[in-house]
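What would the 3D arrangement of this be:
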Amino acid sequence: MNIEKTHLFDNPKNVKRLLYALYFCCGLLVVLDFVIKRKVYHSWENLWAFYPIYGFVGCVVLVFVASWMRLILMRDEDYYDSPETADKADLAEKAEIAGKAENTAAVLHAGDKHVRD
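Predicted structure coming up:
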């Protein structure tokens, strides 16, 4: 009895409905752009489809800048845990855990003696 929970967008019909709703909203905004008089601050804002073009160019620039930054900021996969330090760190961690376990056992044992006295 393997019943999986279905989510809203697991059904392809729901995905199509969402896309149609988004298309409708985009079309409505284009129509409203002709109807509603906007207050513009610069003359280029009067151009038809200025804001969609501006948004598209902004996204493209963002992708190019991010790919350029990736070349500078990207580190190796084992940047924080290089093979040379990994073995030393693992040994130190194991020794620390063992030391804590010994200390805990000694404290518990000493505590037992004190409680019994």
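
From here on, just use CA atoms for contacts and neighbour counts.
OK.

For Ala89, see how far away the residue positioned nearest the centre of the chain is.
Ranked by distance to the mean C-alpha position of the chain (CA atoms, centre = their mean), the top residue is Ala66 at 14.8 Å. Computed with CA to CA, to the nearest Å, the distance linking Ala66 and Ala89 is 34 Å.

next one: Leu22
Leu22 is 53 Å from Ala89, where distance means CA to CA.

repeat for Phe64
Separation of Phe64 from Ala89 (CA to CA): 38 Å.

Kindly report the same for Leu19.
Remark: distance between Leu19 and Ala89 (CA to CA) = 51 Å.

got it, and Val107?
Distance of Val107 to Ala89, computed by CA to CA: 26 Å.

for comparison, sequence B:
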Amino acid sequence: MTPEQDHWLVRPASIRKLWAGFIVVLALTVLADLFVEHHPHFGIDGTFGFGAWYGFISCVAMVFFSKGLGLLLKRRDDYYE
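Okay, here's the model as predicted:
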């Protein structure tokens, strides 16, 4: 495949634009938290950007858990042979 035929999602310029667009959308989503009235049940869930940082920490925890689970459950390449 020649560079002229490359899909638009693999072009470096398109990738940079997508990253910039995603960052802007995520930042606007967190900033929208300023205009929402919170009704916290536990105190900490009323802090600014709680959903964003809680979601990020949860995602990181799931990745580490899955890596550990993979180490526990993995088998040799020739396990079924």
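
okay, stretch 96-112 of the first structure sits on what stretch of the second structure?
With TM-score structural alignment applied, stretch 96-112 of the first structure matches no range in the second structure.

His39 of the second structure: neighbour count?
Look at His39 of the second structure: counted by other CA atoms under 10 Å, it has 9 neighbours.

no wait, Glu102 of the first structure
12.

That one is in what secondary structure piece?
helix 83-116 (DSSP states H and E).

got it, and Leu72 of the second structure?
Element membership of Leu72 of the second structure, judged by DSSP H and E, is helix 50-73.

what's the first-to-last distance across stretch 66-83 of the first structure?
Stretch 66-83 of the first structure: ends 29 Å apart by CA to CA.

What of stretch 70-81 of the second structure?
Taking CA to CA, the first and last residues of stretch 70-81 of the second structure lie 21 Å apart.

go on, stretch 39-58 of the second structure?
With CA to CA as the measure, the first residue of stretch 39-58 of the second structure is 22 Å from its last.

same question, stretch 37-55 of the second structure
By CA to CA, the extent of stretch 37-55 of the second structure from end to end equals 19 Å.

go on, stretch 6-19 of the second structure?
19 Å.

Quick one: distance of it to the chain centre.
Averaged C-alpha coordinates place stretch 6-19 of the second structure at 19 Å from its chain's average position (CA atoms, centre = their mean, to the nearest Å).

For that stretch, buried residues please.
Residues of stretch 6-19 of the second structure classed as buried by neighbour count (16 or more other CA atoms under 10 Å): none.

who touches that stretch?
Applying CA atoms under 8 Å, 6 or more residues apart in numbering, stretch 6-19 of the second structure has no contact partners.
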